[in-house]
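Engineer: pasted the sequence and its predicted model underneath.
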Amino acid sequence: MRIELVTSLKRRATEIIRELNQKRDPVLITEHGKPAAYLIDVQSFQEIMKRNELLEGLARGESAIEQGRVVSQVGAKERMSKWLA
């Protein structure tokens, strides 16, 4: 991971973004010596968002199981047949 000062980002934004898109290596932006933001390419961001959606769905499913909000396979087929008929 590369580290860049916020002032470098201001001066060399086009170059930094071009390199970011080529290498797909995140850039840590620092301000006053402290981490301020991460800069990542669009494809990596979209992959992260898809993973998060999947993990959130799994968490909702686990929560439903823990709360007893489940139906049998037969019950699920009966419910689905109403929508698919």
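Structural biologist: Looks like it arrived, so ask away.

Engineer: use CA for all of it now, contacts and neighbours both
Structural biologist: Noted.

Engineer: wait, is residue 28 part of a strand?
Structural biologist: Yes - looking at residue 28 with DSSP: H, G, I helix; E, B strand; the rest coil, it is inside a strand.

Engineer: determine the longest helix present in the protein.
Structural biologist: In the chain, with assignment by DSSP state H, the single longest helix is helix 42-66.

Engineer: just how off-centre is that helix within its chain?
Structural biologist: 8 Å (CA atoms, centre = their mean, to the nearest Å).

Engineer: whichever strand or helix holds residue 7 - contacts with which helices or strands?
Structural biologist: According to DSSP states H and E, residue 7 maps onto helix 6-23. Contact here means 3 or more CA pairs under 8 Å, 6 or more residues apart in numbering; DSSP states H and E; on that basis helix 6-23 packs against strand 27-31.

Engineer: now the helix holding residue 7 and helix 42-66, what's the angle there?
Structural biologist: Per axes from the mean of the first three to the mean of the last three CA atoms, to 10 degrees, the angle that helix 6-23 makes with helix 42-66 is 80 degrees.

Engineer: try this one next to it:
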Amino acid sequence: MRVELVTTLKRQATKILAELNTSKEPVLITEHGQPSAYLVDVDDFEMMQKRMAILEGIALGEKAIREGHVLSNQSAKDQMKKWLK
């Protein structure tokens, strides 16, 4: 992963963004020697957002199972019929 100072980003934003677009490699921005932000390609960011949504859905499903909020297959089909017509 590439690391850049925030001051470098301020001075060379166009160049850094062009390189990010080409390489697709995330850029860690540091401020006073500490991580401050990541620059990532738009497509990669959108993919990460979709993955996060899927993982959150799985986590909610696992929680529902642990709490006993489950239906039989037939019961679920019966309840879904009103939306699938």
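Structural biologist: Nice, thanks for sending it over. Note that the structure is predicted; figures quoted are calculated from it, not measured.

Engineer: what are the buried residues along the longest helix of structure 1?
Structural biologist: Buried residues in helix 42-66 of structure 1, counted by 16 or more other CA atoms under 10 Å: none are found.

Engineer: and that helix, how far from structure 2 on average?
Structural biologist: Compared with structure 2 after fitting, helix 42-66 of structure 1 deviates on average by 0.4 Å (mean CA distance after the TM-score superposition for structure 1).

Engineer: so what touches that helix?
Structural biologist: Under the contact criterion CA atoms under 8 Å, 6 or more residues apart in numbering, helix 42-66 of structure 1 has outside partners 24, 70.

Engineer: so after it, what's the next helix or strand?
Structural biologist: Remark: after helix 42-66 of structure 1, the chain's next helix or strand is helix 73-84, criterion DSSP H and E.

Engineer: buried ones in that following helix?
Structural biologist: Buried residues in helix 73-84 of structure 1, counted by 16+ other CA under 10 Å: none are found.

Engineer: hmm, who's touching that helix?
Structural biologist: Applying CA under 8 Å, 6+ apart, helix 73-84 of structure 1 turns out to have no external contacts.

Engineer: repeat for stretch 6-19 of structure 2
Structural biologist: By CA under 8 Å, 6+ apart, the residues outside stretch 6-19 of structure 2 that reach it are 29, 30, 31.

Engineer: buried ones from the residues you listed, can you make that a ChimeraX selection?
Structural biologist: Buried members of the contacts of stretch 6-19 of structure 2, defined by 16+ other CA under 10 Å, are picked up in ChimeraX with:
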select :29,30
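
Engineer: out of the contacts of stretch 6-19 of structure 2, the closest to residue 38 of structure 2 would be?
Structural biologist: residue 29 (5.9 Å; CA to CA).

Engineer: residues touching the counterpart of the closest one in structure 1, list them.
Structural biologist: Aligned counterpart of residue 29 of structure 2 in structure 1: residue 29 (TM-score structural alignment). By CA under 8 Å, 6+ apart, residue 29 of structure 1 lies in contact with 3, 4, 5, 6, 9, 35, 36, 37, 38, 39.
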